[in-house]
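> here is the input, now give the coordinates:
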Amino acid sequence: MTAPVRVLIADDQDMVRVGLATILDAEPSIDVVGQARDGLEAVQQVRSLRPDVCLFDVRMPNLDGIEATRQVAGPHVEDPVPVIVITTFDQDEYVYDALRAGARGFLLKDADPDLLARAVRSAATGEALIAPAVTARLLATFASSRGEAVTEPVEPLTAREEAVLDLVAAGRTNTEIAEELYLSLSTVKTHISALMTKLSARNRVEIVIWAYESGRVDARGHP
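This is a model prediction of the structure:
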């Protein structure tokens, strides 16, 4: 029997935090092992509990969700823990920074229970989910506003890798990419691994960010 995904939830709003915990604890394959009221407590619990996935609110006292993410999942963390950022539409400006800090993806606080559970399972397996309703708008808006130089691939992308890149940027899962391109699941994973290497990306989220920053995908999420 597969062990349940161990989750830590951090949110300073008791109703939100407890609500998320109640939803996830109802899932047979998910176990909420800790709850934190601020980012500082969240980082401490991550280090003591070593959860499989963290859900961090963006705005929290003492230490915000962005810095908490950086401390447990940032580029220089030796053993990072997958973090999903929880946000609301009025906190859009923070999401891009959270992704840069190491977050695997993000969800809106009003996400339905099924999407929340799928996001947690996806993060645990390295296939993090970004809320599809806001992926294109957020990443396109904040990538273009940064004005940063885009890192060129260390090697040219193949035609197949470019096709996979477009679908990853559009928010497709590995299974959906396999079906659309008539590939096996293992082949899709191989292409995504190659994209991560060539784009110097640590995960799928950074592949998506590169696609927007490079101008390969427009504001509507279209190549």
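> hey, let's count contacts and neighbours off CA atoms from now on
Fine.
> what's near enough to touch the residue nearest to the spatial centre of the chain?
Ranked by distance to the mean C-alpha position of the chain (C-alpha atoms, centre = their mean), the top residue is residue 105 at 1.6 Å. Residues near residue 105 by C-alpha atoms under 8 Å, 6 or more residues apart in numbering: 83-85, 99, 128-131, 205.
> and these, which two are furthest apart?
By the measure C-alpha to C-alpha, 83 and 131 form the most distant pair in those, at 13.9 Å.
> tell me which of the two has more neighbours.
It is residue 83, of residue 83 and residue 131, that has more neighbours when counted by other C-alpha atoms under 10 Å, with 33 against 18.
> just checking, that one touches residue 101?
No - if you go by C-alpha atoms under 8 Å, residue 83 and residue 101 don't touch, sitting 9.9 Å apart.
> sequence B follows; please return its structure for comparison with A:
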Amino acid sequence: MSVRVLLVDDQEMIRVGFRMVLDARDGIDIVGEADDGDTALALLDEVEADVVLMDVRMPRMSGVEATRRVRERENPPKVLILTTFDLDEYAYEALRAGASGFLLKDTPLDEVVTAIRHVYEGDAVVAPSTTRRLLDHFARRLPAPATEEPAPTQKVFDELTPREHEVMRLVARGWSNAEIAEHLVLSEGTVKVHVGRILTKLDLRDRVQAVVLAYESGLVETGTT
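This next block holds a predicted model:
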């Protein structure tokens, strides 16, 4: 079954470029385009999408706010953030708002297609090393929104077993399942099971949300490797 994609970017040339290359790929179906967050939300009332490719910087409604509103919907599509720079403070805020990952706008086509499919299948961390750099750069610089509860303490991780705690720390540092498996001398399948149990115990949506929680709770500090 094709992955239904909604393109959201205020630059028409960007949308046209993505549509041309993605439409030519099997398994990708572009269901619509929008030039800002407001239009995207209205369009989602008319079409069904599995993944939204969302520009992070747009007039009227930013990609951050649009992402937050998209993710508040019933059975919402996944959101994949598009950004010009890999250290973009808006991209970090979008991850907190519910995005499943982000891509640079100059990402090679094959990687874009792979990322869309990974996000659709629930593998949220599209580029672990880039995600790690972004979080390291901005985790201490961005204050929590005034409407949010105070940052949780590490007690939220008490339900994890010692092994799950170890896996959680490595996930938080942006390591892929393969990297974790090699480091802990486990199979990738076993690591995937551990990650799934961690997300369930902590009531988290995906790996990106786990990374953000780990940084904001102090489980992993910026600058660690």
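> need the TM-score between these chains.
The TM-score (TM-score structural alignment, normalised by the length of structure 1) is 0.85; 218 aligned residues with a C-alpha RMSD of 2.4 Å.
> from the contacts of residue 105 of structure 1, which land in helices?
In helices, judged by DSSP state H, the following of those are found: 99, 205.
> can you pick the most crowded of the contacts of residue 105 of structure 1?
For these, neighbours tallied by other C-alpha under 10 Å; top is residue 83, 33 neighbours.
> that one -> structure 2?
Counting by TM-score structural alignment, residue 83 of structure 1 lines up with residue 79 in structure 2.
> which residues touch that match?
If you count contacts by C-alpha under 8 Å, 6+ apart, then residue 79 of structure 2 has 51-54, 67, 71, 98-101 around it.
> same question, residue 217 of structure 1
So residue 217 of structure 1 contacts 140, 166, 169, 211, 223 (C-alpha under 8 Å, 6+ apart).
> first-to-last residue distance for stretch 164-179 of structure 2?
15 Å (C-alpha to C-alpha, to the nearest Å).
> matching residues in structure 2 for stretch 11-23 of structure 1?
Under TM-score structural alignment, the match for stretch 11-23 of structure 1 is residues 9-21.
> can you list the buried residues in the matching stretch?
Buried positions in stretch 9-21 of structure 2, judged by neighbour count with 16 or more other C-alpha atoms under 10 Å: 9-10, 15, 18-19.
> in CSV: those, plus secondary structure.
What follows is the buried residues of stretch 9-21 of structure 2, written out as CSV (DSSP: H, G, I helix; E, B strand; the rest coil):
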residue, secondary structure
9, coil
10, coil
15, helix
18, helix
19, helix
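> just the closest of those residues to residue 193 of structure 2, please.
Residue 193 of structure 2 lies nearest to residue 18 out of those, by C-alpha to C-alpha, at 34.4 Å.
> name the nearest residue to the closest one, ignoring sequence neighbours.
Spatial nearest neighbour of residue 18 of structure 2, excluding adjacent residues (C-alpha to C-alpha, 6 or more residues apart in numbering): residue 7 at 7.9 Å.
> what about the one you found, how many neighbours?
25.
> three-state assignment of it?
Strictly by three-state DSSP, residue 7 of structure 2 counts as strand.
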